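Engineer: need a 3D model of the sequence below.
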Amino acid sequence: MKQNFTVRQGALDGVEAFLSVAQHRSFRRAAAELGVTPSAISQAVRVLEARVGAALFIRTTRSVGLTEAGERFLARAKPAFEELVAAGEVARGLGQRPAGLLRLAVPRAVVPILLEPLIASFSQAYPEVEVEIAASEELIDIAAEGFDAGIRMGQFIAADMVALPLTPPFRLIIVGSPAYFAGRKRPKRTDDLRQHACLRWRRSNGALALWSFNDNGKAIEIAVSGPFIANDFPTMLGAAVEGIGLAQVPEPMAAEGLRAGKLVQVLKPYAPVTPGVFLYYPSRRQIMPKLRAFIDHVKSRPAGRKA
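Structural biologist: Predicted coordinates for the structure are as follows:
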């Protein structure tokens, strides 16, 4: 059977008036402090006493004192109310200037090639903001997990997120090491991958990712097989460099290995273009100053420049 629940209303009504009267031992001085009339203070205290179920003050024509119930209420209510006021001041401060903890959920591959220089310059510009990076391949709900924003490749970002590009679009390319190709024919068509060891990527949902290709303008996906499975691009790329097999990775990640001759690209005409890497967050209306500062910092970079 469904139960009915109600939210208790007015739990703090009259507490500030009570504390002011208790401090000044005067309804008149409490009214002056709070900027209301003495009758308003008296009414607020009466309502509080009715809700508590006990008299909190002893009133005479000459003085105001606390009852035993009032003394006990004061002992517990004063520090609690002061904590509430302090909490409000802290929250107000975070809402008015870039400060506090900025939590970002990012893939491991992004940290060295994109975030490290960006975070360094951001931290210098905004010393009151602490940056926490949770590096994981898992596609999480950033709002539910308490993150301010996330960074992901564009095709993995939900449609209801606000997305800001961090990189231009780039290709997903197939690479292997010269040692791997020693004694092997390089693939010329996607069908040739059946004769090759292909390194696979297991998504956060447990599924093995298909390899994506652009076949004369038509997007196709192919299930590949091979001796090695990883759950992030850096691990797959390292396995490719060691000659274990072929890997499909973002082109910027493989750029250094290609320049150094540690990797060779194959199937170039079939490489698909992805939207790139984006900073994403839930809503423009809910942006705290710390995140707004980070967004502005990202936007301030020269166009086309890597972080």
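
Engineer: all contacts plus neighbour counts: C-alpha atoms, from now on.
Structural biologist: Fine.

Engineer: who's in contact with the residue lying closest to Ala230 once chain neighbours are set aside?
Structural biologist: Distances taken as Cα to Cα, 6 or more residues apart in numbering put Trp201 closest to Ala230, at 5.1 Å, once the chain neighbours are dropped. Trp201 makes contact with Leu208, Ala209, Ile229, Ala230, Asn231, Asp232, Phe233, Met236, according to Cα atoms under 8 Å, 6 or more residues apart in numbering.

Engineer: so the first one makes contact with Arg202?
Structural biologist: Yes. Shown here, Leu208 and Arg202 form a contact pair, counting by Cα atoms under 8 Å, at 4.4 Å.

Engineer: pretty sure the residue nearest to Ala230 is in a helix, no?
Structural biologist: No. Judged by DSSP: H, G, I helix; E, B strand; the rest coil, Trp201 forms no part of a helix; its state is strand.

Engineer: circling back to that earlier point, the contacts of Trp201 in helices, which ones?
Structural biologist: Phe233, Met236 (DSSP state H).

Engineer: now the contacts of Trp201: which count as buried?
Structural biologist: Leu208, Ile229, Ala230, Asn231, Asp232, Phe233, Met236 (16 or more other Cα atoms under 10 Å).

Engineer: ok, so of those, who is nearest Ile133?
Structural biologist: Taking Cα to Cα as the measure, Asp232 is the one of the buried ones among the contacts of Trp201 closest to Ile133, at 16.4 Å.

Engineer: list the contacts of the closest one.
Structural biologist: Here Asp232 is in contact with Pro107, Arg108, Ala109, Glu137, Trp201, Arg202 (criterion: Cα under 8 Å, 6+ apart).

Engineer: one more, so I can put them side by side:
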Amino acid sequence: MRRPSLNDLAAFAAVANHRSFRRAADVMGVSRSALSHAIIGLEGKLGVRLFNRTTRSLSLTQAGATLLARLDPVLQDLDRALDTLSEERGTPSGTLRINANKSGARILLANVVPRFLDLYPDVELDLVSEGRLVDIVEQGFDAGVRLLEAVPQDMVAVKFGGDVRFLAVAAPSYLEGIVPPTTPDDLQAYRCIRQRLPSGKRYRWEFAKRGAEIAVDVPGNLTLDDNDLLVQAAADGRGIAYVPEPFAEPLLKTGQLVTILDDWCPPMPGLALYFPRSRHVASPLRAFIDLLKRWDGAR
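Structural biologist: So this is what the prediction gives:
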């Protein structure tokens, strides 16, 4: 058996952990075909098949699972050793990949990212903003940003930005001549702008007051999947929208939108940056977390 190179083993671990040649190739910055050839070469050197491949799925063989179980701790130890060298040099380096929802990305870009890039020019920050909740380990991210209540239980969460409110908002022109709703159930008699979640389901508006909670499947003939679009449609008089406060705040200040059902919209736990509990926290992520905590503590 010919001894494989470290690059070959790292390629195997990437494909095995992501269960996808495409995702592993994206994370490693190589072409899918190059990665496929590397795995074929590794299997040839080892004399065993590491993956079961079909046109629709990819899974580890028993030999592949055994190799991954032994290899992952070794590669993590190597990451720690290289990270130690980076610390001794005095500044973090490498790539930091963060997956965030749109609200989180906005806050980070406005308050943390500029300072981080100024302090750590040797770090390449890859900030991906999308609505759907992804498996950050499977997708090759170092950390994620979501509402605290959506963070998986096996992750370490660093809360920031304070509590958030979802607000029911509408344009004065839409409410002109009609009596605004006073309870969530009243929304059944109004035109609402519905929201499509990344999962494909329509969002049921969730309200709370003095311990009572209610979720309403509101009526409406317009459904959108983006908070900015919801706010704009509400400002255009298309009906009532239910959005995070930061998205509506600019138009609330100008009077283009007003709030309704305020007493049914209490604060809720806000955003958190999260990362795997069992994984080594590399110096770029540690530096980002430290900066995030300092900014949040100074607010």
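
Engineer: care to give me the TM-score?
Structural biologist: Once superposed, the chains reach a TM-score of 0.68 (TM-score structural alignment, normalised by the length of the second structure), with 224 aligned residues with a Cα RMSD of 2.5 Å.

Engineer: how about the contacts of Trp201 of the first structure in CSV, adding distance to Phe294 of the first structure?
Structural biologist: Below are the contacts of Trp201 of the first structure laid out as CSV (distance: Cα to Cα, whole Å):
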residue, distance to Phe294 of the first structure
Leu208, 34
Ala209, 32
Ile229, 35
Ala230, 31
Asn231, 28
Asp232, 26
Phe233, 26
Met236, 31
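
Engineer: Ala32 of the first structure: which of the contacts of Trp201 of the first structure is nearest?
Structural biologist: Asp232 (64.7 Å).

Engineer: tell me which element the nearest residue to Leu237 of the first structure once chain neighbours are set aside is part of?
Structural biologist: Nearest non-adjacent residue to Leu237 of the first structure, counting by Cα to Cα, 6+ apart: Ala247, 6.5 Å away. Element membership for Ala247 of the first structure (DSSP states H and E) is strand 247-250.

Engineer: and for Thr259 of the second structure?
Structural biologist: Counting by DSSP H and E, Thr259 of the second structure is found in strand 258-260.

Engineer: that strand against the first structure, how far on average?
Structural biologist: Its aligned residues in the first structure lie a mean 0.4 Å from strand 258-260 of the second structure after superposition (mean Cα distance after the TM-score superposition for the first structure).

Engineer: what range does whichever helix or strand comes after that strand cover in the first structure?
Structural biologist: Proceeding N to C from strand 258-260 of the second structure, the next assigned helix or strand is strand 271-276, under DSSP H and E. Strand 271-276 of the second structure corresponds to residues 277-282 in the first structure, going by TM-score structural alignment.

Engineer: hang on, the earlier thing: trace the residue nearest to Ala230 of the first structure over to the second structure, please.
Structural biologist: Match for Trp201 of the first structure (TM-score structural alignment): Gln195.

Engineer: try Ala22 of the first structure
Structural biologist: Using TM-score structural alignment, Ala22 of the first structure lines up with nothing in the second structure.

Engineer: count of residues packed around Ala22 of the first structure?
Structural biologist: Using other Cα atoms under 10 Å, Ala22 of the first structure has 21 other residues around it.

Engineer: any idea how far the spatially closest residue to it that is not a sequence neighbour is from Gln23 of the first structure?
Structural biologist: Of all residues not flanking Ala22 of the first structure in the chain, Leu66 sits nearest, at 7.2 Å (Cα to Cα, 6+ apart). Look at Leu66 of the first structure and Gln23 of the first structure: by Cα to Cα, to the nearest Å, they are 10 Å apart.

Engineer: between these two, which has more neighbouring residues?
Structural biologist: Ranked by neighbour count (other Cα under 10 Å), Leu66 of the first structure and Gln23 place Leu66 first, with 18 against 12.

Engineer: so the more buried one makes contact with Arg72?
Structural biologist: No. With contacts counted by Cα under 8 Å, Leu66 of the first structure stays clear of Arg72, the gap being 9.3 Å.

Engineer: aligned to Pro172 of the second structure, what sits in the first structure?
Structural biologist: By TM-score structural alignment, Pro172 of the second structure lines up with Pro178.

Engineer: doesn't Leu263 make contact with that match?
Structural biologist: Yes. Using Cα under 8 Å, Pro178 of the first structure is in contact with Leu263, at 6.5 Å.

Engineer: who's more crowded, these two?
Structural biologist: Set Pro178 of the first structure next to Leu263 and count neighbours by other Cα under 10 Å: Leu263 wins out with 25 against 18.
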